[in-house]
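In: this one's structure only:
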């Protein structure tokens, strides 16, 4: 007679619940899921809703790996584990991390109302085209600057460091005073407050720790951000890379959607500003020594809303030391007599990165190409010669622009 073996009970899935902003936001069937829980996992504020619940409580704190280990351990004991997430667990929430750590077949997701949805309802605006940027526990501001360059409204999730006031100050520094700020505090709580402020007003105010910011453009850019910006609009009578050379140089750079671009000797910032059109999530650093040109760069950023361009004033060789390693480097000039900036930039460029330099003198081209060749880089040179029409006697003539050599190097 064969010995009977008990079939082990299947492990129940971890229930990840979007609890919305208040308990009343949860669907009716979710209450039954919470009621049956043996283990409740959530932030301190969320667990405070269930002080009388008999389940074991696990607070979500750093490091998150320890919390995940506790969830896995309890799930392996066939206990019903319920994770309570603010808003929706898959919208800047813990859901993605738990799916990756536990496996999609080990979890069940219950969606919830996000702060963005609730805020849009309060402001009576559609939200399907509002990008959301999270600064909660993050120090990368580029996604926010890039979103503001492209959309009239942007939602921002804040934290104790990146407060509405800190955001307002940072945007003012970048020239984004065309935006107003909605701050929605303690949504769906008795002390809820919704206010609209100028950035200058918000910069000096204190807000409740629980808040969401929606930035709204109140004045369209004076010069819409696009490729082929007119030279006289960016630098009337000043130093600027001509539009045909700009177009060819940007093509040679083969700019990625993200990553970091150094624009060394940025002049009016024309290349940086048009690069912002192509680098949707990229960081663009416009380095310029001359104070007057630097002021022009800041003004052009303000006028075009190219907020992902970061002006850096200083000598290019000194400025490089404090910049993050680039994926792309552009020299608009400055290599005719001194190759030191080129040497420093080559050393810092990441493997597989591309360097493009505009040169007008043969000796400068020869020295720069020889240096790249000595490093074993793949190089090529394009000479760009073009003419522009000029009115003459009721007709037009063609006037030649100075030829420019476009040197391109790819780092192994």
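Out: On my side now, so go ahead. Because the structure is predicted, anything quoted here is derived from the model rather than measured. Numbering: from 1, shown residues only.

In: From now on I want contacts and neighbour counts done on CA atoms only, so please keep to that.
Out: Fine.

In: quick one, helices of the stretch 1-150 of the chain?
Out: With helices called from DSSP state H, counting those that start in this stretch, the stretch 1-150 of the chain shows them at 28-35, 44-47, 64-76, 95-102, 115-123, 142-150.

In: could you redo those helices as JSON lines and give each row mean neighbour count and distance to residue 203?
Out: Output for the helices of the stretch 1-150 of the chain, formatted as JSON lines (neighbours: other CA atoms under 10 Å; distance: least, CA to CA, whole Å):
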{"stretch": "helix 28-35", "mean neighbour count": "13", "distance to residue 203": "40"}
{"stretch": "helix 44-47", "mean neighbour count": "16", "distance to residue 203": "28"}
{"stretch": "helix 64-76", "mean neighbour count": "15", "distance to residue 203": "33"}
{"stretch": "helix 95-102", "mean neighbour count": "16", "distance to residue 203": "33"}
{"stretch": "helix 115-123", "mean neighbour count": "18", "distance to residue 203": "21"}
{"stretch": "helix 142-150", "mean neighbour count": "22", "distance to residue 203": "17"}
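
In: try this one side by side with the last:
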């Protein structure tokens, strides 16, 4: 039997919107194809700096993006629908650029993207760093605390700056986190005739604010004795500000193991305490998201500070009592319950919120909550385990074991027809 013929190709629609990447070298650095698009455009949309790089021969109507930019995208595109529109972007539009917003609004098939070398490509070329081995962190429109999660001895980082003040902010953050010996280079106006590079060490960085168009290159070096924060769950307990409400290191590592975070997934962390589960969930991948629910306002503030310190300032903290505080939250891929298990309706609300394939993990140290988990385990299955950790401590002139309170943990994955779900 012969194989079925492939489906006919669907032609891409003729695009009315072209997205043209432009570098600091402006018109002179554009290839002929990009120049032709800009010369032909009836409408030119971009930042004031980008529009200022075009010659008078580009006669289309020039429209500057307002601030904030993202909410204005749909309206501006609709206003100029039917016109030959060209949108200007810095470097590669699909690399932390306007290309993402345009694709979300119009769809990839309605765009023609003409990329220019990105600032990362230029920076790696100047530094001799392989692009694939260099981590990029953007601080454009984002808090500097994001950089903290990328700090590891020996790593090379490129920081996309929000402006002239970013290099000093990077140096201050490096010092604060014990990476003062790190070497810094600020590459300004990459690709233009005014290109320049400033050198220094974070500990002694005293350069005044320079050109706002810059990229910061960092070679990470820590001060001896700096607390080591690895790339896998189970950070030292000392990494957290806490009042004793903290899932301890070894139990935390085991808990994240069964929660099994994957890129792009969202966690509900209920009874956040110090936020350790949510923070380490987000540290596993830059696209991981988390919402932590904590009823105590003091602890909620502490969670936010821990999130900043560990490089995940995007952690959303909801101050309120679950399960009522769960109403209106986005659908989770996984739920962790670290406190409040016996609150009426808690497990029902969390289980009902999960889509098929979602995971639920609950930890407890009390007999009452343990009995509740045993009942749910009987009906829904999953894994019910007891985690016990002992630490060596001095006993007189000798050494003995001090047992921590054992933790009972129930974990389960939701299937389309979960066995025993007869509530």
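Out: That came through, no problem. Quantities reported herein were computed from a predicted structural model and do not represent experimental measurements.

In: TM-score of the superposed pair?
Out: Once superposed, the chains reach a TM-score of 0.62 (TM-score structural alignment, normalised by the length of structure 1), with 375 aligned residues with a CA RMSD of 5.8 Å.

In: re earlier: would you tell me which of the helices of the stretch 1-150 of structure 1 gets closest to residue 214 of structure 1?
Out: Comparing the helices of the stretch 1-150 of structure 1 against residue 214 of structure 1 with CA to CA, the closest turns out to be helix 115-123 (8.3 Å).

In: Trace that closest one over to structure 2 and give me the residue numbers.
Out: Counterpart in structure 2 of helix 115-123 of structure 1, with TM-score structural alignment as the criterion, is residues 119-127.

In: Could you dump the helices of the stretch 1-150 of structure 1 into a markdown table with distance to residue 349 of structure 1 added?
Out: Formatted as a markdown table, the entries for those read as follows, by distance: least, CA to CA, whole Å:
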| stretch | distance to residue 349 of structure 1 |
| --- | --- |
| helix 28-35 | 52 |
| helix 44-47 | 45 |
| helix 64-76 | 34 |
| helix 95-102 | 32 |
| helix 115-123 | 39 |
| helix 142-150 | 20 |
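
In: Relative to residue 156 of structure 1, which of the ones you listed is closest?
Out: If we rank those by CA to CA, the stretch that ends up nearest is helix 142-150, at 7.9 Å.

In: Helix or strand next in line after the closest one, which one?
Out: Toward the C-terminus, helix 142-150 of structure 1 is succeeded by strand 153-157 as the next helix or strand (DSSP states H and E).

In: equivalent range in structure 2 for that following strand?
Out: Strand 153-157 of structure 1 corresponds to residues 156-160 of structure 2 when matched by TM-score structural alignment.

In: mean shift of the matching stretch relative to structure 1?
Out: In this overlay with structure 1, the average offset of stretch 156-160 of structure 2 from its partner residues is 2.9 Å by mean CA distance after the TM-score superposition for structure 1.

In: Which stretches in the stretch 151-300 of structure 2 count as helices?
Out: Secondary structure of the stretch 151-300 of structure 2 (DSSP H, counting those that start in this stretch): helices at 166-176, 249-259, 276-283, 297-309.

In: Check how far the third one sits from its aligned residues in structure 1, on average.
Out: Right, helix 276-283 of structure 2. Helix 276-283 of structure 2: mean distance to aligned residues in structure 1 after superposition is 5.8 Å, counting by mean CA distance after the TM-score superposition for structure 1.

In: From the contact counts, what lies against that helix?
Out: Applying 3 or more CA pairs under 8 Å, 6 or more residues apart in numbering; DSSP states H and E, one finds that helix 276-283 of structure 2 makes contact with helix 249-259, strand 266-270, strand 289-294, helix 297-309.

In: where does the closest residue to residue 396 of structure 1 other than its chain neighbours land in three-state SS?
Out: Nearest in space to residue 396 of structure 1, with sequence neighbours left out and distances taken as CA to CA, 6 or more residues apart in numbering, is residue 390 at 5.3 Å. With DSSP: H, G, I helix; E, B strand; the rest coil as the basis, residue 390 of structure 1 sits in strand.

In: For residue 390 of structure 1, the count of nearby residues, please.
Out: Under the neighbour criterion other CA atoms under 10 Å, residue 390 of structure 1 is assigned a count of 10.

In: need the contact list for it.
Out: Remark: with contacts taken as CA atoms under 8 Å, 6 or more residues apart in numbering, residue 390 of structure 1 is in contact with 396, 397, 398, 399.

In: Distance of residue 26 of structure 2 relative to residue 303 of structure 2?
Out: The gap separating residue 26 of structure 2 from residue 303 of structure 2 is 45 Å, by CA to CA, to the nearest Å.

In: Kindly report the same for residue 212 of structure 2.
Out: In this view, residue 212 of structure 2 and residue 303 of structure 2 are 33 Å apart by CA to CA.

In: just to revisit the earlier point, columns distance to residue 127 of structure 2 on top of the helices and strands packed on helix 276-283 of structure 2, output as TSV?
Out: Conversion of these to TSV gives the following (distance: least, CA to CA, whole Å):
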stretch	distance to residue 127 of structure 2
helix 249-259	37
strand 266-270	37
strand 289-294	33
helix 297-309	29
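
In: any idea which helix or strand carries the alignment partner in structure 2 of residue 365 of structure 1?
Out: Across the two structures, residue 365 of structure 1 finds its equivalent in residue 370 of structure 2, going by TM-score structural alignment. When elements are assigned from DSSP H and E, residue 370 of structure 2 belongs to helix 367-380.

In: compared with structure 1, how much does whichever helix or strand comes after that helix deviate?
Out: The element immediately downstream of helix 367-380 of structure 2 (helix or strand, assigned by DSSP H and E) is strand 383-387. Compared with structure 1 after fitting, strand 383-387 of structure 2 has a mean deviation of 3.8 Å; criterion: mean CA distance after the TM-score superposition for structure 1.

In: hmm, back to that, can you name the residues in contact with the match of strand 153-157 of structure 1?
Out: Identification of contacts with stretch 156-160 of structure 2 by CA under 8 Å, 6+ apart yields 120, 133-140, 150, 214-220.

In: at 7 Å instead, please
Out: The set of residues external to stretch 156-160 of structure 2 that reach it, using CA atoms under 7 Å, 6 or more residues apart in numbering, is 134-140, 215-220.
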